[in-house]
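Asker: what shape does this take:
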Amino acid sequence: MTRRYPSTIAAAVEHEIVITKSRFVAHAVPVTGPADAERVIAEIRRAAWDARHHCVAMVTGVLGDQARSSDDGEPSGTAGVPMLEVLRRRELTDVVLVVSRWFGGVKLGAGGLVRAYSTSASEALDRATLVRRAALTEVTIDVEHGDAGRVDNVLRDWVRHHDATLGTTTYGRLATFALAVSAGDLDALRADLAAASAGALVPVVGAETVVDVVQP
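Answerer: Now for the predicted structure:
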């Protein structure tokens, strides 16, 4: 059975809501790990220095096995944990959520706070572009420079129809294309490359790794 990995988000998003005169500004930001998340939190705190609270939820790690939340002065369990539950329900990782609140003078109560922070987090993530992750096999293909343009077109079309992603091409003595391909599609790649090049192109198969699957 193929393991499913949590997704992440492609880029940072910001979203604001106002509830009973209190202003909530949510930031959902992709991060590389806890240290990167702490950097993001510090930057948001500095930028929104006049907010009363900066509540946090983060999930990190390839399997989403590291998590932390903070109510930052709100009643215990009314902010960070509900935000964390939003990340868990959506099966996201390597994401930090920071919701800054400017108090509007009207107390919301515990239930109102839970709804406000959950809604703020959810609506921010609704605006994010999701990036699927999968365990794919690294593949490289060496090509003469004169054939690089044609092969690039072939590979871009190929990954659109298979569980694969095209990486960065490097240029040295030869042009080297990098792909990440599902194990089940490796034979198809070999056959299709052979057919497109009269047997001249042979992919070199490397290790399996978990990658962000971004289609061209």
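
Asker: hey, let's count contacts and neighbours off CA atoms from now on
Answerer: Noted.

Asker: and the longest strand for the protein?
Answerer: When the chain is parsed with DSSP state E, its longest strand is strand 130-143.

Asker: now do the buried residues in the very next helix or strand once past that strand.
Answerer: The helix or strand immediately downstream of strand 130-143 is helix 148-160, counting by DSSP states H and E. By neighbour count with 16 or more other C-alpha atoms under 10 Å, helix 148-160 contains the buried residues 148, 151, 155, 158, 159.

Asker: Proceed likewise with the subsequent sequence, for comparison:
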Amino acid sequence: MMQEKNYLTIKNNGTNELIIKKSRFITTLVRTNTIAEADQAIAAITKKYRDATHNTYAYVVEDHVKASDNGEPAGTAGVPELKALQLMNLKNVTAVVTRYFGGIKLGTGGLIRAYSNSVTEAAEAIGVVKRMQQQKVDFHVAYNKFDEVQHFLTNEQIFIANIDYGVDVNIQIFVDEKVRTVVQNNLTNLLAGQITFNLGEKRYIEVPITEHNYHSQ
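Answerer: From the prediction side, this is the model:
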């Protein structure tokens, strides 16, 4: 299955550190669009922190997931990190949690919480965005209909990429793929069928998610 057209991911690459019972947990989050990119990120971060006690990781790349405990007790590191990414609905993200052991054992439950919280807090510190796929749509309108069309586009919060004033008014808009058909139907009704659409390239825009309520996105 292909990557969803709209999905949540981290705002940018970044790191965040937690100190838990004298152990350092350094979480590095990287945007990765392919498994090869994920593997490269893991290798680079592991090399950077090659003196660490553990470099554990998890990733979600399209529909592919993978997790590694890297020497921690089975199921206490990679899987909790993966579940943290999945609970936040994050896609195309690789998480590497580097641990420098501080001398105090955390126990199974403590490790699971530490690795899970490390990923969650890192994502919240870095920021989360919703990537939305949009398509460019070109159409012409008569001058006497332009104000009405512009009012409609403004009310619907549709991004106007360009307006060219010629024999008619040529308008270029970018529309979310999920609502493109509805927008085209509404414009067709508004102009009594006197409109022709030309579809252009697709692009992604990124909208910051300001609340930590990722399940509703």
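
Asker: TM between them?
Answerer: Remark: TM-score between the superposed chains equals 0.70 [TM-score structural alignment, normalised by the length of the first structure]; 184 aligned residues with a C-alpha RMSD of 3.6 Å.

Asker: related to what we said a few turns ago, got the buried residues of helix 148-160 of the first structure as TSV, with distance to residue 170 of the first structure columns?
Answerer: Compiled in TSV, the buried residues of helix 148-160 of the first structure are given as follows (distance: C-alpha to C-alpha, whole Å):
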residue	distance to residue 170 of the first structure
148	11
151	14
155	15
158	19
159	18
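
Asker: in these, find the pair that's most separated.
Answerer: Largest separation among the buried residues of helix 148-160 of the first structure by C-alpha to C-alpha: 148 and 159, giving 16.3 Å.

Asker: residues in contact with the longest strand of the first structure?
Answerer: 3-10, 151, 164, 174-183, 201-214 (C-alpha atoms under 8 Å, 6 or more residues apart in numbering).

Asker: quick one: that strand to helix 148-160, angle?
Answerer: 140 degrees (axes from the mean of the first three to the mean of the last three C-alpha atoms, to 10 degrees).

Asker: correct me, but residue 25 of the second structure touches residue 52?
Answerer: No - between residue 25 of the second structure and residue 52 there is no contact under C-alpha atoms under 8 Å: 10.0 Å.

Asker: so for those two, which residue has more residues nearby?
Answerer: Neighbour count, other C-alpha atoms under 10 Å: between residue 25 of the second structure and residue 52, residue 25 has more, with 25 against 15.

Asker: just the element for that one, please.
Answerer: Counting by DSSP H and E, residue 25 of the second structure is found in strand 23-31.

Asker: buried ones in the helix or strand following that strand, by neighbour count?
Answerer: As assigned by DSSP H and E, the chain's next helix or strand after strand 23-31 of the second structure is helix 35-48. Counting neighbours by 16+ other C-alpha under 10 Å, one finds that the buried residues in helix 35-48 of the second structure are 35, 37, 38, 41, 42, 45, 46.

Asker: just stretch 136-146 of the first structure next, same as before
Answerer: Under the neighbour-count criterion of 16+ other C-alpha under 10 Å, stretch 136-146 of the first structure has 136, 137, 138, 139, 140, 141, 142, 143 buried.

Asker: what's the match for the fourth one in the second structure?
Answerer: Pointing back at residue 139 of the first structure there. With TM-score structural alignment as the criterion, the equivalent of residue 139 of the first structure in the second structure is residue 136.

Asker: related to what we said a few turns ago, the strand holding residue 25 of the second structure vs the first structure, average offset?
Answerer: When the first structure is overlaid, strand 23-31 of the second structure sits 0.8 Å from its aligned residues on average, using mean C-alpha distance after the TM-score superposition for the first structure.

Asker: so what angle separates the directions of that strand and helix 35-48?
Answerer: Put simply, strand 23-31 of the second structure runs at 150 degrees to helix 35-48, going by the same axes, to 10 degrees.

Asker: what packs against strand 23-31 of the second structure?
Answerer: Judged by 3 or more C-alpha pairs under 8 Å, 6 or more residues apart in numbering; DSSP states H and E, strand 23-31 of the second structure is in contact with strand 7-10, strand 14-20, strand 93-100, helix 107-126.

Asker: so who does the residue nearest to residue 129 of the second structure when sequence neighbours are not counted touch?
Answerer: In space, and not counting its chain neighbours, residue 129 of the second structure is closest to residue 208: 4.3 Å by C-alpha to C-alpha, 6 or more residues apart in numbering. Going by C-alpha under 8 Å, 6+ apart, residue 208 of the second structure touches 11, 127, 128, 129, 130.

Asker: check the offset of the longest strand of the first structure from the chain's centre.
Answerer: 16 Å (C-alpha atoms, centre = their mean, to the nearest Å).

Asker: same check, this time on stretch 18-26 of the first structure
Answerer: From the chain centre to the centre of stretch 18-26 of the first structure is a distance of 26 Å (C-alpha atoms, centre = their mean).
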